[in-house]
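Peer 1: this one's sequence-less:
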């Protein structure tokens, strides 16, 4: 029954923000499932090593320049992608950024940087690719969100607002584009170590604090996302759209104990 459901052979996936981090992990997982790639970054030279890695897997990889805060850059990238491969079947809308500050310290420019990149950029990249997917009557759009789209965290006001917007945007676009054979879903990672948050993981106390609130008792590892991105890109998810798939070890359950734990030495005291 599962034959071919997760096979991406013959398909092309475009992954934005693929110069490092989770973007590369998403691209790698899709390539291993059979897809050829178009990978983007603000600086094409930053993609050289990753392109070579994908080609070593026996897949094609085309690097393109993309600044998601620049409308012209988005339009040029979409046109170049179409010219290079004809049909792009899958979009992984991954490019994003964060400014980690207490809410009282967030500046006008901080807010605009995060929202323009994560929310406005996600919409207009999706729009450009969807215009082309419509012509083929097929598409898989995967917006990369975050557990912050459903859970509040201090110090992440602009980021949480942008990711909450991505979640809502996903539902709206799914409704808009479903009639064209395009599914739109949001893949929302929980706490994964990235370039943006690696400083937190340098604190043993913070990591212990985090792990205590994750039901599976560990932070996420990049490979934990592989199955989810392949699922949302493949035929296996053909009747799934408008959804946010949280891959977070369960932290979005609320992760607060409603019972009092006995002290570790309780038995000895008896």
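Peer 2: Nice, I can see it. A quick note: this is a predicted structure, and the numbers were derived from the prediction, not measured.

Peer 1: C-alpha only now, for contacts and for neighbours.
Peer 2: OK.

Peer 1: residue contacts, the spatially closest residue to residue 4 that is not a sequence neighbour?
Peer 2: Nearest residue to residue 4 in three dimensions, chain neighbours excluded: residue 235, at 7.8 Å (CA to CA, 6 or more residues apart in numbering). Taking CA atoms under 8 Å, 6 or more residues apart in numbering as the criterion, residue 235 is in contact with 4, 5, 6, 7.

Peer 1: and the comparison structure, right after this:
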């Protein structure tokens, strides 16, 4: 058999920030691939709509309406939902950015970005890792950014947290590999999300992006979700500690 299995039948996946943008695309791709999904987000209306969409694909959907910084409460709800089931896949997707120049970053902005993007991802990964260790298998996928690899013009704190996710991915992969837990990251470039919506309306800004993108276009959300399915499936079983940049070639140049 030369084609590995990309299906996720009978798996349980958790996706933070699972109602919009990249998180939504990943959650729907997992459902299409056969997984049941636990969706974590703050907007109850969007969660309800996503639940209906996932269930229309023939899979079970569960929702947790919490801010990602409420990780203790999130863990309790996941425990209640999963019962005796393993957590097969955990995606740390939820994140935020405040595009301040370095000299203008306030302590409040720092705390908010670091807590959302980095602290929550670590403690939720810690929880997922403990559960996966009991079952001696699992896939953790962190949504980083090209900004964690190369310099961006603004958003220094965001870039720092995304760089931290890349390093966290390596360390957790090293610690948990003996339990057959794979920990990888995805580093997207520009995709149509709520974080990029306003920027992508600026023609000059878009042109500056395209000049640094060999494929000369903005990414499509399904092009991120395809990478997420690969890393979550048996096809990705021998990958761990890696960051897969889905960037149209941007990291060849830097920015």
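Peer 2: The structure has been received and is ready for your questions. The structure displayed is predicted, hence computed values, not measured ones.

Peer 1: quick revisit: the residue nearest to residue 4 of the first structure and residue 227 of the first structure, how far apart?
Peer 2: Per CA to CA, to the nearest Å, residue 235 of the first structure is found 13 Å from residue 227 of the first structure.

Peer 1: just residue 87 of the first structure next, same as before
Peer 2: 24 Å.

Peer 1: so for the two, which residue has more residues nearby?
Peer 2: Between residue 87 of the first structure and residue 227, counted using other CA atoms under 10 Å, the more crowded position is residue 87 (19 against 15).

Peer 1: just checking, that one touches residue 12?
Peer 2: Yes. Using CA atoms under 8 Å, residue 87 of the first structure is in contact with residue 12, at 7.2 Å.

Peer 1: so what's the gap between stretch 186-201 of the second structure and the chain middle?
Peer 2: 14 Å (CA atoms, centre = their mean, to the nearest Å).

Peer 1: do stretch 24-41 of the second structure as well
Peer 2: Using CA atoms, centre = their mean, the offset of stretch 24-41 of the second structure from its chain centre is 12 Å.

Peer 1: quick one: buried residues of that stretch?
Peer 2: 24-41 (16 or more other CA atoms under 10 Å).

Peer 1: what do you get for stretch 132-152 of the first structure?
Peer 2: Under 16+ other CA under 10 Å, the buried positions of stretch 132-152 of the first structure are 132-134, 138-150.

Peer 1: in strands only, show me those residues.
Peer 2: 139, 140, 141, 142, 143, 144 (DSSP state E).

Peer 1: residues contacting the closest residue to the first one other than its chain neighbours?
Peer 2: In space, residue 139 of the first structure comes closest to residue 182 once its chain neighbours are excluded; the distance is 4.3 Å by CA to CA, 6+ apart. Counting by CA under 8 Å, 6+ apart, residue 182 of the first structure touches 130, 133, 134, 137, 138, 139, 140, 141, 174.

Peer 1: make it 10 Å
Peer 2: Neighbouring residues of residue 182 of the first structure by CA atoms under 10 Å, 6 or more residues apart in numbering: 89-90, 130, 133-134, 136-141, 173-176, 238, 241.

Peer 1: and for residue 103 of the second structure?
Peer 2: Taking CA under 10 Å, 6+ apart as the criterion, residue 103 of the second structure is in contact with residue 156.

Peer 1: kindly report the same for the one 5 residues further on.
Peer 2: Residue 108 of the second structure makes no contacts at all, as judged by CA under 10 Å, 6+ apart.

Peer 1: can you check residue 214 of the second structure too?
Peer 2: 247, 248, 249, 250, 251, 252, 253.

Peer 1: try 6 Å this time
Peer 2: Taking CA atoms under 6 Å, 6 or more residues apart in numbering, we find residue 214 of the second structure in contact with residue 249.

Peer 1: what does residue 140 of the first structure give?
Peer 2: Taking CA under 6 Å, 6+ apart, we find residue 140 of the first structure in contact with 90, 182, 183, 233.

Peer 1: for the third one, what is the enclosing helix or strand?
Peer 2: When you say that, I think you mean residue 183 of the first structure. Assigned by DSSP states H and E, residue 183 of the first structure falls within strand 182-189.
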